[in-house]
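# from the sequence below, what's the structure:
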Amino acid sequence: MKSVVVALIGLASAVALADTKNDLHQDQMALGRTMQAVVWSLPAVNTELMLQAALNAGAKPNEIVFWSRPPDWRNQTLTPNPDAIYLMPFFDTKQGPVVLEIPPAGEEGSVTGNIDDIWQMPLEDAGPSGADQGRGGKYLFLPPDYHGQVPKGYIVLRPPTYSGYALIRSTLRSHEDADISRAVAYGKRLKMYALADAAKPPPTRFTDAAGKLFDSTIPYDIRYFQSLDRIVQNEPWIERDKAMIDPLKSLGIEKGKAFRPDETTRALLENGARAAHDWIAARSESAYPPYYEGTRWVVPAAHELLEDASKGYTEPNIYPVDARAIVYSMGYVGIKRLGAGQFYLMSWRDKNGDSLDGGKHYRLQVPPNAPVKQYWSVTAYDRDTHALIKDVPRASRSSQIADMQKNANGSVDIFFGPEAPAGHESNWVPTRRGEPFELLFRLYAPTEPLFKKTWTLPDLEKDG
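As a prediction, this is how the structure comes out:
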């Protein structure tokens, strides 16, 4: 009898151990699925959060939210440009095709525009570097299930989703009030309306977000999955992504069903979101080679992502989901022709390889004869959120700034730090003590010396 009891105890222990191992395996699998859901869905969640911010500002789909001044820190999108006038039309074709009209470029103004689906896959560029080549044009968004006749005279776009957006930058000549007003007036010549109203379009509704908190930073918590659920409920499954249907279902996100995670599932989702954030952050700085050999400046987009996304993710043997997550964790908008209208260089470290520290002082010397037809700018962002640093008087310096000091050879010294260096206030970009930061250097209408690398941007150096 004793041997039977011992055997039963042993069997019970083995079953308990097996159950423990099985539970651990299930937990690890669920955590892995949660992390993968975040990595896979980042560009769409990024877009959906911007849409929610636009709705909170008072705009609706098929309307245009804009900023009547260059954005300040209240624009908490990911790495926005504080030296442009932004207009953001969010389209939705569930009720039928939608038209976005871009005005012709000329003395009154021009735009640099990029048009994406909700996954931030570039559909087309607009303006002088886009499909209309500066002549102006009517961009027609068709629903994914559209089978009607396509009228002539339109630049036809067929996104695989019902929704998406355009990022339109109305070019600033300077930060003077007259030039800001001119850029805003030109930008408001955009029109957006249903194709059904094309014969007599109603006035386009513009919502000014200037001075309002417009927060679309990525929340790596339950709010992330609430956003992802809205996408799953509102958009069709794209063939390339159908492998995610069952993994999302196991996390409580399923088309046609309410997302109501219990406490255990909620904790799992939040742990997975934080783990995904940590993985992306660790990968981001090592993901790109230096643009100039021996420097810290990189182009923040993987070559295979640029190639595949611009072709609609049709390359047969790649799907750069990891590279895509890194890009859209810190920025937004897909560009069809990178380098035609704008070019970006990013840095997280100084010349010595040290991380940029908001409590220290730095100097960046921009060489003379910058390779641009329009302007260059350099902006400081919060390293953790990738948004503009909060509660600072400005975030950038630009070649548009009339009172910036220049050196005798035409170069410009830009200073970064918690206080302005004496005598150089006009060339100063403020940072915050105790907060790491990152830099984005933009070149608009870049020219050949940038690509031939005969013009080189040096690294940031500690100043004092």
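# could you use CA atoms for every contact and neighbour count after this?
Fine.
# start to end distance for stretch 404-415?
Taking CA to CA, to the nearest Å as the measure, stretch 404-415 stretches 11 Å from start to finish.
# hmm, who's touching it?
Stretch 404-415 is contacted by residues 361-369, 397, 421, 424, 426-429 when judged by CA atoms under 8 Å, 6 or more residues apart in numbering.
# buried residues in it, which are they?
Buried positions in stretch 404-415, judged by neighbour count with 16 or more other CA atoms under 10 Å: Met404, Gln405, Val412, Asp413, Ile414, Phe415.
# before we move on, what about stretch 327-340?
Of the residues in stretch 327-340, 327-337, 339-340 count as buried by neighbour count, 16+ other CA under 10 Å.
# ok, which pair from those is furthest apart?
Farthest pair in the buried residues of stretch 327-340 (CA to CA) is Ser329 and Ala340. Separation: 23.7 Å.
# then Phe91 would be within a helix, right?
No: in this structure, Phe91 is strand, not part of a helix, as judged by DSSP: H, G, I helix; E, B strand; the rest coil.
# separation between it and Ala325?
Note on Phe91: its distance to Ala325, by CA to CA, is 23 Å.
# who's more crowded, these two?
Taking neighbours as other CA atoms under 10 Å, Phe91 and Ala325 compare with Phe91 leading, 29 against 21.
# go ahead and confirm Thr431 touches Tyr362.
No: Thr431 lies out of contact with Tyr362 (CA atoms under 8 Å); the separation is 10.4 Å.
# and those two? which has more neighbours close in?
Between Thr431 and Tyr362, Thr431 has the larger neighbour count (other CA under 10 Å), namely 29 against 21.
# if we can go back for a sec, and of the contacts of stretch 404-415, the nearest to Gln149?
Nearest to Gln149 among the contacts of stretch 404-415, counting by CA to CA, is Arg397 at 48.7 Å.
# distance of that closest one from Tyr154?
38 Å.
# of these two, who's got more company?
Arg397 (22 against 15).
# in which helix or strand does the more buried one reside?
Per DSSP states H and E, Arg397 falls inside strand 396-398.
# and for comparison, fold this next one:
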Amino acid sequence: MSVRDSSRIFLGNISGRLSDEAAIRATEVACLSRRSLLKAVAAIGLYNLSLPAIAAACGKTSEGAAVESGKGSLQQRISDAFVYTFPLHDVARTRWVATQSKDQREGALNQLRHRRKLADDQARRVTTPNNDTLYSTAWLELSGGPVELSIPAMGDRYYSLAFLDAFTNNFACLGQRVNGPGPNLYVIAGPAHHASARQSLPAGAILVAAPTNDTWMIGRLLVDGQDDLPRVNALQDRMSLKTSGAAPRGYVTTPDESSPAAYLALVNEALSRNGVPAGEQSMVNAFADIGIKAGELNAWETLPAGVREEWARQLPGLRNALLRQCDGSLIRIGPNGTWRTGLDHIGNFGEDYAYRARVALGGLGALQRTEAIYMSSQSDSSGVEFDGTNSYRLHIPAGVPVDAFWSLSMYEVEKDGRKFFTPNPIHRFSIGDRTRGLARNADGSIDIQMQRRQPDGGTANWLPAPDGRFMLTLRFYRPRAALLARRFEIPDVVRVST
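Reported below is the predicted structural model:
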């Protein structure tokens, strides 16, 4: 990714970079690249991305599903097609729910939507919510022409604007790190309008060349506590999004995850709206006889009975198969490996379609790794799961290498595995370098106490725990080289009493 100083053009097509980090919900993901798979199945003569092959390559097997040598079975090819198309389907489904469903909450296409309050223990819509920033988002549809996004001066406040294409790759991340404090004017143009937008670019504006018409913008603005909310809300009010082209197009297909006919229709509509990334057209063409055809919303009706039967048989289990952990799909860090983080290329997946599918299911919308690094832990230094009936300590070394901020969040683990903030008497859900009154050691390091009851020494460094199981998430915004290269080590959490 580069910025040309002469015309301030922001280049959008950077899918080959190894630059993104997963949201913590997507740290355990399948991980085998298309190139590796092609080498493994060269004799098969097809682009084999199936989860059975991935599991086998990782030293595991999947029950009832084996890769046949010498040919690609129908079962295997449908699994391959699902793995490739699931992210395209999932972001289209999310867009439809947000902008077209009866209970849509995020407004129309090409309009800004702002979250006005920080997440707390009442926030139950999204698992592992963020308590550091407010979100300003927009679902963009760029086929009719560019849109202009105006951002006010942010001063020294952290902010970022991430842009995802229709295949869930981050193709741009604007903000304080790349563009300074502002104010800034961005012109976001779809594939058919890159040249014309460049020619008519307003003075001082930055062109964002989107690789697909369907684009999702996720903006994050730092909030320093509840008393800072009015100031951040005022900044949100000064953001604007202008359109000048034709009215944006919604989706014709109504998503239905239980229906293979609806799955194929939504995928095919998304392909017709957005095209196929360079170098992938022949692979997509190979899926045509099993229903993957751009623009063919009625492809299901044209399939042979045997293909329809196999889609109907497999579809319920294919989504669940993405949840299967694969060795090597995450990185364990810390002295005893109790902290987990995702692979470097999360968010810009390149040819790693299986990884892309797993992240779409578990962590849609993750920031680039150069923008933020997330780590999670669910066990102490002895490998025992966290439990609120115990007391714990986390030692944060001095000089955490970030240019923005870091924070540690506590989540209660529900019976169904979802993770939310837990009610507590001091209404604290995260703690970090911005926490007022934080007590530091003589060398500048910090000891964070985690337990149910208020510590005898006071609440300064206390992160309240729930009664039962919990998970911790560390977030580092604008990490420096030591974090990016994993040279800066975070100690394991130590259990200090039971």
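# which of the contacts of stretch 404-415 of structure 1 are buried, as a PyMOL select command?
This is how PyMOL selects the buried members of the contacts of stretch 404-415 of structure 1, with burial counted by 16+ other CA under 10 Å:
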select buried, resi 361+362+363+364+365+366+367+397+421+426+427+428+429
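# moving C-terminal of whatever helix or strand Ile448 of structure 2 lives in, what's the next helix or strand?
Counting by DSSP H and E, the element that carries Ile448 of structure 2 is strand 446-451. Downstream of strand 446-451 of structure 2, the first helix or strand assigned by DSSP H and E is strand 462-464.
# how about the helices of the stretch 201-350 of structure 2, start to end?
Secondary structure of the stretch 201-350 of structure 2 by DSSP state H, counting those that start in this stretch: the helices cover 229-238, 260-274, 281-285, 299-302, 305-321.
# among the ones you listed, which is nearest Gly145 of structure 2?
Of the helices of the stretch 201-350 of structure 2, nearest to Gly145 of structure 2 by CA to CA is helix 260-274, at 13.8 Å.
# can you count the residues close to Phe171 of structure 2?
The burial count assigned to Phe171 of structure 2 is 26, neighbours taken as other CA under 10 Å.
# now do the SS call for the aligned residue in structure 1 for it.
The pairwise alignment with structure 1 assigns Phe171 of structure 2 to Leu123, based on TM-score structural alignment. Secondary structure assignment for Leu123 of structure 1 (three-state DSSP): strand.
# list the buried residues in stretch 257-277 of structure 2.
Result for stretch 257-277 of structure 2 [16+ other CA under 10 Å]: buried residues 257, 260-271, 273-276.
# if I look at the residue nearest to Leu88 of structure 2 when sequence neighbours are not counted, how far off is Glu351 of structure 2?
Setting aside the residues directly before and after it, Leu88 of structure 2 is nearest to Phe167 in space (CA to CA, 6 or more residues apart in numbering), at 4.9 Å. Distance, Phe167 of structure 2 to Glu351 of structure 2, by CA to CA: 12 Å.
# one more: Asp214 of structure 2?
20 Å.
# of those two, which one has the most company?
Taking neighbours as other CA under 10 Å, Asp214 of structure 2 and Glu351 compare with Asp214 leading, 25 against 18.
# can you pull the contacts of that one?
Trp139, Leu140, Glu141, Leu142, Asp165, Ala166, Arg273, Asn274.
# starting at the chain centroid, how far to the lengthiest helix in structure 1?
Counting by DSSP state H, the longest helix found in structure 1 is helix 2-57. Distance of helix 2-57 of structure 1 from the chain centroid (CA atoms, centre = their mean, to the nearest Å) equals 29 Å.
# counterpart of the helix or strand following that helix in structure 2, which residues?
Once the chain leaves helix 2-57 of structure 1, the next helix or strand it forms, by DSSP H and E, is strand 63-66. The alignment of strand 63-66 of structure 1 onto structure 2 (TM-score structural alignment) covers residues 111-114.
# contacts for the matching stretch, please.
Glu106, Gly107, Leu134, Tyr135, Ser136, Thr137, Ala138, Trp139, Leu140, Gln236, Ser240, Leu241.
# for stretch 473-483 of structure 2, buried residues please.
Thr473, Leu474, Arg475, Phe476, Tyr477, Arg478, Pro479, Arg480, Leu483.
# what about these, which are in helices?
Per DSSP H, the buried residues of stretch 473-483 of structure 2 map to helices at Leu483.
# got CSV for the buried residues of stretch 473-483 of structure 2, with distance to Ala55 of structure 2 too?
Output for the buried residues of stretch 473-483 of structure 2, formatted as CSV (distance: CA to CA, whole Å):
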residue, distance to Ala55 of structure 2
Thr473, 28
Leu474, 29
Arg475, 30
Phe476, 32
Tyr477, 33
Arg478, 34
Pro479, 33
Arg480, 34
Leu483, 30
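# looking at the buried residues of stretch 473-483 of structure 2, which two lie furthest apart in space?
The widest separation within the buried residues of stretch 473-483 of structure 2 (CA to CA) is 18.6 Å, between Thr473 and Arg480.
# which strand in structure 2 runs the most residues?
In terms of residue count, the longest strand belonging to structure 2 (DSSP state E) is strand 402-413.
# whichever helix or strand comes after that strand vs structure 1 - mean distance after superposition?
Sequence-wise, the next helix or strand downstream of strand 402-413 of structure 2 (DSSP H and E) is strand 419-420. Comparison of strand 419-420 of structure 2 with structure 1 after fitting gives an average deviation of 3.0 Å (mean CA distance after the TM-score superposition for structure 1).
# just checking, what packs against strand 419-420 of structure 2?
Under the contact definition 3 or more CA pairs under 8 Å, 6 or more residues apart in numbering; DSSP states H and E, strand 419-420 of structure 2 sits against strand 402-413.
# tell me how far the counterpart of Ser347 of structure 1 in structure 2 lies from Ser430 of structure 2.
Aligning on TM-score structural alignment places Ser347 of structure 1 opposite Ser377 in structure 2. Ser377 of structure 2 sits 15 Å away from Ser430 of structure 2, going by CA to CA.
# many thanks, we can stop here.
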